[in-house]
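Asker: My questions are about this predicted structure, shown below with the sequence.
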Amino acid sequence: MRAESLTVEAYREENTGNRSCLAWFAIGLCACFLFYKYVLQVSPSVMTADLMQAFSVHGAGLGNLAATFFYSYLIIQIFSGPLLDRFGARYIGSLALLVSALGTLLFAHADQLLWAEVGRALMGVGVAFATVTYLKVAATWFDAKRFAFLSGLVPTAVMIGAVFGQVPLAHVVSSEGWRRSLELCAILGVVFAALFLLFVRDKANAQPAAQQTRKVGWQDIINVLKRPANWLLTLYSGLAFAPLAVFAGLWGNPFLVTSYHLTTTEAASLTSLVFIGLGVGGPVFGALADYFGKRSFWMFLGGFMTLVSVLFLLYCPGLHNTVLSILMFLFGFGTSAFMLGFAMAKDMNSLLLAGTVVAMVNTGDAILGAVTEPLVGYALDLGWRGKELNHTPVFATQDYVHAFSLLPVYLVLSLVFLFWITKMMKKENLVNS
């Protein structure tokens, strides 16, 4: 039976068998899209010296180059939800994967900074649809009771992609060079796009008949934007996730190399623990929230765990490798609780607008990532004492600590916004949140 032709009755009846296989296969391909997104997002972290040398940039320049990904991501993210709600995941997702693969190929062959920025921007354009596509498919193919758990699996896909973008990619960069490594990433994107086009189908969930046929209009989108709680969740999400994106996605590796005298590969292995913690914590927090309710409690717990971990990492130098590894894991584990914010957002808005709401909340990650990566790079340049190695600036441990001091501030603010959101939702009697 084709997915497009499934009726509401068939959807309700087919909880196993063909329907279950279709649903899990679709969500699996969406997870591959997320995997690919984070391979591309964190890839500069294992080629920082190569990129600074190739394009003759320092800390702020590299931060801006990496953040170009977030600039375009941010712009497209605004439109990704409405586009998916209106046209479905199959063709939009396939096209998005192709665009990101094209951007990766352009970046790999760039010999000028401008073309590298264009390539990096195209990567951001394509992968801006990844998280929204996953959560849109989860909302329309699966029972609402599973949504927190399924959204908790997003960090698992992120973890696999980000870990692949650390140690394995670092080995490929060492042996093949950064350009050839990105060419292979581009080929992977084309393969995922083909699979997406062939196997993902758009299907109405078991919603009221009026919602199945009604198209998303501008008034629906305006109603989403008018809700203060949606904006607070957007700010919370960005503040909670930005420290991980900045530390593990770009500047953490050189910090570990400098502070603990590690090789790039050894530092990448430690950074991978952040993403492993993220991948483990996502389904754990999702399952706990589904079983016990009170999502905000688990979000507070995760945020506090992240804050403590970051404070120890930054302000307790000379940590033993075992303690350092545990803190890196807890950094990611605690951060994963922020994904419960998407379940909160879905509960507060119509299922018809799942893509739009998810895109709005996810915009917070892009905004804070786009601002913070170059800001940290600029702070590093301010403390730089002129030391270079192979025409590449070398920063001291204290420079990194000063630049990273912004991260605990973000985490404290995220907890403040979460407290505010919780008070608002109690007034609306959304008890599960």
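Answerer: Good, I have the coordinates.
Asker: Please make it C-alpha for all contacts and neighbour counts, starting now.
Answerer: Noted.
Asker: Without its sequence neighbours, what residue ends up closest to Phe70?
Answerer: In space, Phe70 comes closest to Ala370 once its chain neighbours are excluded; the distance is 4.8 Å by C-alpha to C-alpha, 6 or more residues apart in numbering.
Asker: what's the burial count for the one you found?
Answerer: As a burial measure, Ala370 scores 24 neighbours (other C-alpha atoms under 10 Å).
Asker: want to compare, so here's the second one:
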Amino acid sequence: MNSSSKIPWRVWAIWGLGATFFLYAFLQRVATSVMVPDLMAAFDVGASALGGLSAIYFYAYMAVQLPTGILASYWGPGRLLSTAALLSAAGGFIFATADSFFIAIIGKLLVGTGAGFGFVSTLRFAAVFFPAERMALLSGMTMMMGMAGGVIGQAPLAILVANNGWRTTMVGVATFSVFVACLIWLLADDQKLEFTGGKIQSPRISKVLTRALIKTQTWIIAGYGFFIVTTMFVFSGLWGVPYLVQIHKFSLPEAAFSASLILIGWGLMAPLMGWLSDRFRRRKPALVISALGSFATITPAVYVPELEPFTIKTLLLMNGISISGMAVCFTAAREHNDTASTGTTLALVNLSVIAAGAIMQPITGWLLDIGWSSTMFEGARIYSPETFQSAFITLPSSAFLALILALCVKETHAKQLDANV
């Protein structure tokens, strides 16, 4: 199977549905950012608690990454995706109807658990059913779908929340996941599909884990993934909207749209970055350029005072374009490991990426609360420009650390380097 024209339509359809589930997962990932004042008022909590609520999604997401890689190899990624979508939908309904902060946490936990299977299962499906030379492109296209979900979870979701309330809106989001789950279940039968590598390999779990864990390059690339996405998770995913509303006096829809420009830039550029990486058979340049661009754009966006709205939006868009090279790190990690460890390797890198949200969102919220001067408005906390700038030290410092790690990545020249340690 050497060309896309010979790939069965069902394979494309299931990959597309998997990518659509990742769109939903990413929407859930950033949705809290447009509901900050609503959730603070509904549950009577501050930035630290709200950051913790948002991070619960990431904790659950992280917890299932290694099981995802293993289960996708044993059970098949298609059936795993449909089950995960239903679980996430159940959590979405619980969150939307929660009458206490504790119940909201349970809902977010289930949403993150189900959503955690989406990205790795979709990439695992692509690795099995598509030619290897298309992996970076498909990774980028899957990322693009995720970024589309992030964009929908910003300004469009903010408008829906403003018009219908956050509870009704999130019920609708959960219903969408049920629809996706049903379609995947109807189409997915991994054992009846024609795939590129014979049969889905089922090596011993201990061997799979050991092979992936002993590779130094796997850990370097995973660390890179952690730091390069911090801007997206911290700024676009949660704290950027209140920052733009409170400090730059944007309206909520305008702030949500501006924060989503990081996702728009990322989503538009990720497939192209993947294609260029495949075309020139180079992985390292994309990683280095991404880190440099992220540092150069996010630093002035949060530390230069009295910027014009157009300048802020341009910097955020350029930041998203810059960090789109992160999509290549999944392909680079895969090429530094043997083919039998593909699912586990992808899961390890994705776990590290998600850990950025789980760790950096609540840390930033904690820093905000440390500098809070007890100012409130309609039940929500108001923070000063100095407080935001102190809390946002997580952004440029993470980009700088990503650059250091990118320089330590060994170039694979788009070849499987099973012997590298």
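Answerer: Cool, got the structure. Every value quoted in this text rests on a predicted model; they were computed, and no experiment measured them.
Asker: Map the residue nearest to Phe70 of structure 1 onto structure 2.
Answerer: When structure 2 is aligned by TM-score structural alignment, the residue opposite Ala370 of structure 1 is Ala358.
Asker: got it, and Ser56 of structure 1?
Answerer: Under the alignment (TM-score structural alignment), Ser56 of structure 1 pairs with Asp44 of structure 2.
Asker: Summarise which helices and strands the strand or helix carrying the residue nearest to Phe70 of structure 1 is packed against.
Answerer: Following DSSP states H and E, the helix or strand that holds Ala370 of structure 1 is helix 354-383. The elements that helix 354-383 of structure 1 packs onto, with contact taken as 3 or more C-alpha pairs under 8 Å, 6 or more residues apart in numbering; DSSP states H and E, are helix 59-87, helix 130-141, helix 218-225, helix 228-246, helix 340-348, helix 397-404.
Asker: Stretch 334-343 of structure 1: end-to-end distance?
Answerer: 17 Å (C-alpha to C-alpha, to the nearest Å).
Asker: corresponding residues in structure 2 for that stretch?
Answerer: Under TM-score structural alignment, stretch 334-343 of structure 1 corresponds to residues 322-331 of structure 2.
Asker: and Met299 of structure 1, what element?
Answerer: With secondary structure defined by DSSP H and E, Met299 of structure 1 is part of helix 295-315.
Asker: so how much does that helix differ from structure 2 once superposed?
Answerer: On superposition with structure 2, the average gap between helix 295-315 of structure 1 and its aligned counterparts reaches 0.9 Å (mean C-alpha distance after the TM-score superposition for structure 1).
Asker: which other residues reach that helix?
Answerer: By C-alpha atoms under 8 Å, 6 or more residues apart in numbering, the residues outside helix 295-315 of structure 1 that reach it are 240, 285, 288-289, 324, 327-328, 330-338, 340, 344, 401, 404-405, 407-408, 411-412, 414-415, 418, 422, 432-433.
Asker: mind checking how far the helix or strand following that helix is from the chain centre?
Answerer: Moving toward the C-terminus from helix 295-315 of structure 1, the first helix or strand encountered (DSSP H and E) is helix 321-335. On the basis of C-alpha atoms, centre = their mean, to the nearest Å, helix 321-335 of structure 1 sits 19 Å off its chain's mean C-alpha point.
Asker: With structure 2 overlaid, how far apart is helix 321-335 of structure 1 on average?
Answerer: After superposition onto structure 2, the average distance of helix 321-335 of structure 1 to its aligned residues comes to 1.3 Å, using mean C-alpha distance after the TM-score superposition for structure 1.
Asker: List the buried residues for that helix?
Answerer: Along helix 321-335 of structure 1, these residues count as buried under the neighbour rule (16 or more other C-alpha atoms under 10 Å): 324-325, 327-335.
Asker: Run the angle between that helix and helix 295-315 for me.
Answerer: Comparing the axes of helix 321-335 of structure 1 and helix 295-315 via axes from the mean of the first three to the mean of the last three C-alpha atoms, to 10 degrees yields an angle of 150 degrees.
Asker: circling back: what sits against the match of Ala370 of structure 1?
Answerer: Residues near Ala358 of structure 2 by C-alpha under 8 Å, 6+ apart: 55-59.
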